[in-house]
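Enquirer: Predicted coordinates and the sequence they were generated for:
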Amino acid sequence: MRGNNRRASCMTRERCIVRATSPGCTLPWWTFVLGADYFNFRYPMTHFLRLLPLVYLGPWLLVYCMFTALGRQYTSWARINIGLMISIFTLIVLPVMDGFFIKGDRGTTATFWVTIAVVALAGAGDAVAQGSLLGISSELPERFTHAYVCGSSFSGIFMFIVRVITKASLNSSPSGLRIGAIIYFSIGPLFLIGVLSLFAYVHYMPAMGYYDSLGLGNLDTVRLLVEDEATVTVEIAASAGIAAIAAGRSSPTQPLEYGPVLSRVKLLVIGVAITSLLSMTIFPGFLAETVHSKYLGSWYPILLIGTYVVFDFLGRFLTRHSTYDRQSTLFGASWARLLLLLFFVFSVFGYGPVKTPMVFTLTAVLGITNGFLIACFNILIPRCNPSNQAESAGIIMVTFMTLGSLIGAGLSWLWVLV
């Protein structure tokens, strides 16, 4: 009994590693998004928050596809570490550039394009790290996928808190905004260094020696154990999988099979694309630039984006105990959610006293439905396929989700006409 409790404790800690590493993968994205007031001040009339998803997600998809085709022989350990180190570099560039190369209130053309290049590089680093971590979680029981989807959203809450503190601690003058932004952008790299250290700690966890002694050397063995509960419990097999991955012992490269997988989950991947498309059509461009509040001023976009982040996390957390597994229901929900677009159009022309509460309410609904549906899709799509096709299912899901996000980011420019 004591041995079972110890192994269950190890499994819990290793699930926490997934939950703690995933915020590091997405932290650059949330750092840029929640710096909306800074970018609007430094680069007015550039629609930076509308450019951001295109510049970030374009390289993300390109690098992800490239690694899928050419880089699968590299261990997940190496890919996650490389991606996190790229993210650290990109977040260091912005405070250094602001502190030494921007002299006035406005950024220059050169600093604008450097910022764009940094965002693109951050997207590439995110693809390397997050794609690998998603692949890890897809091949293990759904509790690990849930840890991944919740952790990737938690970094948004963390950076929202940091942004509120740094902005509230300093005055709203240009110098106050500058100092606050330098502090804000400097905290991200420190957080990522902590994530790297935590990920490295897996090597030295007591569970490693135990699972090594069992001879669980690759994910193929783990899959067999997960499917054969008579041999070993699911918890032990799942923990062994994390241990094997952390040691860099990925399973032998399996051939990808897209046709059979796509036929099983075609409704789900279309649903995840529609869900991402709608969310990115409104977030972050509409919230940062289209709506305004004379009472909240520069706080308005930060609070709106923070509302989305918090409710998105809540929606993901709601799938902890139950996940809808009917494909037709999730598919219909993703299309029905498009009705939110009409309400956001109405909010632009809403009556003054109720306009701001209406936008906050719609943003909360947008966030919680996005989080819940995305979590359901992430958990269900790999589960609808045999374990040896989980990687193919994950790749298809991520590709459709990113394509939907890119289309939505392009459609967000239509709000400029409103």
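Expert: The structure has been received and is ready for your questions.

Enquirer: From now on I want contacts and neighbour counts done on CA atoms only, so please keep to that.
Expert: Will do.

Enquirer: Excluding chain neighbours, give the residue nearest to Ala147 in space.
Expert: In space, and not counting its chain neighbours, Ala147 is closest to Arg19: 4.7 Å by CA to CA, 6 or more residues apart in numbering.

Enquirer: My guess is the one you found contacts Cys150. True?
Expert: Yes - the criterion here is CA atoms under 8 Å, and Arg19 meets it with Cys150 at 6.9 Å.

Enquirer: quick one, helices of the stretch 51-200 of the chain?
Expert: For the stretch 51-200 of the chain, helices defined by DSSP state H, counting those that start in this stretch occupy the ranges 76-100, 109-138, 142-169, 174-201.

Enquirer: another one to put next to it:
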Amino acid sequence: MFTPYENGAPVKLEGKYAAMAVCWLLGNGCLFSWNSMLTIEDYYVNLFPRYHPSRVLTLVYQPFALGTLAILAYNEAKINTRRRNLFGYILFFISSLLVLVLDLATSGKGGIGTYIGICAISGVFGVADAHVQGGMVGDLSFMLPEFIQSFLAGLAASGVLTSGLRLITKAAFESSKDGLRKGAILFFTISAFFELLCVLLYAFVFPKLPIVKYYRSKAASEGSKTVSADLAAGGIYTQSGQEVEEDSKHLERLSNKELLFQNIDYAIDLFLIYVLTLSIFPGFLSEDTGSHSLGTWYALVLIAMYNVWDLIGRYIPLLKCIKLESRKGLMIAILSRFLLIPAFYFTAKYGDQGWMIMLTSFLGLTNGYLTVCVLTSAPKGYKGPEQNALGNILVLFLLGGIFAGVTLDWLWLIGKGW
């Protein structure tokens, strides 16, 4: 194994902040297309009023994401991470273009055929997400915790950006004919360009940063086979054959099963965080919050507030003094969030919009904060290949929580005649 850092880490790891910026953009790209679809749901609700698109699209997306990631996580040690992540970002790019093409081809008309097409693209987004989110979190798990934090902040920032764009487009096009459609077209045009940017960043910029090359070289020296293509893209080549066989005992790693058993509390933490969040956001916030003075702006404002506070929550753990790392403390905090379910129910029924905005903000804040706390704490103490595998396993449970949450979200419809 050739590494330019044979004597350990260099005194100064160049490119840390550039890598954090790229991680932020790549995290943004991981969910930008999907968040665009979520954020323009007022357009889809208007286009398909009988089909509950705010719930159905998420419900279609998640099985594809979860099923694909389960396969990828199981075979993680054999998968070329570079190909996996590039495939995911390219798929996001193509899918964003397809949404645009479908809308233009049908002239923005509804109907079951168009709806099925949108649902199919939603499923493709799920496949792309499984490739990118699991691949990136696994890859970044053996690097600096700040890289995972930046990537996760980018995920949340995609929600903030899309919500902000949606508010702007709604204000700009509200009085014009086909205003909702014009906003949707603008969204997916921007989305397609942004996903293309992510493809280029991951392919040509990220692997060449010195700090990234160092951590990937370190992971390769510990037995990781998933980083060889990324190292080659950065100009570093690994040796195969006898040297690897001679060091096989040194390179032994825990199995996925052992990693899961050792970190089952972290896995359950992530599952529970997202079960709760997705049982409320976005379906309940889009359809079940009653009538208020903000009118058609109300659901958009709630979703925007959730996204903003989710982003803020993901930066709070950077302050070490208030970062929660106790495994028991994390579990208690996560279980306590379930008190938000009756809080949302009674606020929607009896409270005014101010209380609902406050609750939604708290939901976002705790979601972001706890996600970063779990995903930056869990990989500590493991070798590179184990950290990569653990990152994939934890994201699998995260997506499992999302799937369970969007399924449970339908329970809010009980008694509403559907």
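Expert: Thanks, I have the structure now. Bear in mind that the values here come from a model prediction, so they are computed numbers and not experimental data.

Enquirer: okay if I get the helices of the stretch 51-200 of structure 1 as TSV plus mean neighbour count and distance to Leu342 of structure 1?
Expert: What follows is the helices of the stretch 51-200 of structure 1, written out as TSV (neighbours: other CA atoms under 10 Å; distance: least, CA to CA, whole Å):
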stretch	mean neighbour count	distance to Leu342 of structure 1
helix 76-100	19	36
helix 109-138	22	31
helix 142-169	22	26
helix 174-201	18	35
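
Enquirer: Among those helices, which comes closest to His321 of structure 1?
Expert: Among these, helix 142-169 comes nearest to His321 of structure 1, with 9.5 Å by CA to CA.

Enquirer: Where in structure 2 does that closest one fall?
Expert: Aligning helix 142-169 of structure 1 against structure 2 (TM-score structural alignment) gives residues 145-172.

Enquirer: what does stretch 46-53 of structure 1 give?
Expert: With TM-score structural alignment as the criterion, stretch 46-53 of structure 1 aligns to 51-58.

Enquirer: What residues of that stretch count as buried?
Expert: For stretch 51-58 of structure 2, the neighbour count (16 or more other CA atoms under 10 Å) marks 53-58 as buried.

Enquirer: do stretch 404-415 of structure 2 as well
Expert: Neighbour count says stretch 404-415 of structure 2 has 404-407, 409-410 buried, by 16+ other CA under 10 Å.

Enquirer: With distance to Pro207 of structure 2 added, can I get the buried residues of stretch 51-58 of structure 2 in TSV?
Expert: Below are the buried residues of stretch 51-58 of structure 2 laid out as TSV (distance: CA to CA, whole Å):
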residue	distance to Pro207 of structure 2
Pro53	39
Ser54	37
Arg55	38
Val56	38
Leu57	34
Thr58	33
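
Enquirer: for those residues, which one is nearest Cys30 of structure 2?
Expert: Thr58 (15.5 Å).

Enquirer: check contacts around the closest one.
Expert: 122, 406 (CA atoms under 8 Å, 6 or more residues apart in numbering).

Enquirer: what about 7 Å?
Expert: Val406 (CA atoms under 7 Å, 6 or more residues apart in numbering).

Enquirer: Leu254 of structure 2 versus that one, what's the distance?
Expert: Computed as CA to CA, to the nearest Å, the Thr58 of structure 2 to Leu254 of structure 2 distance reads 34 Å.
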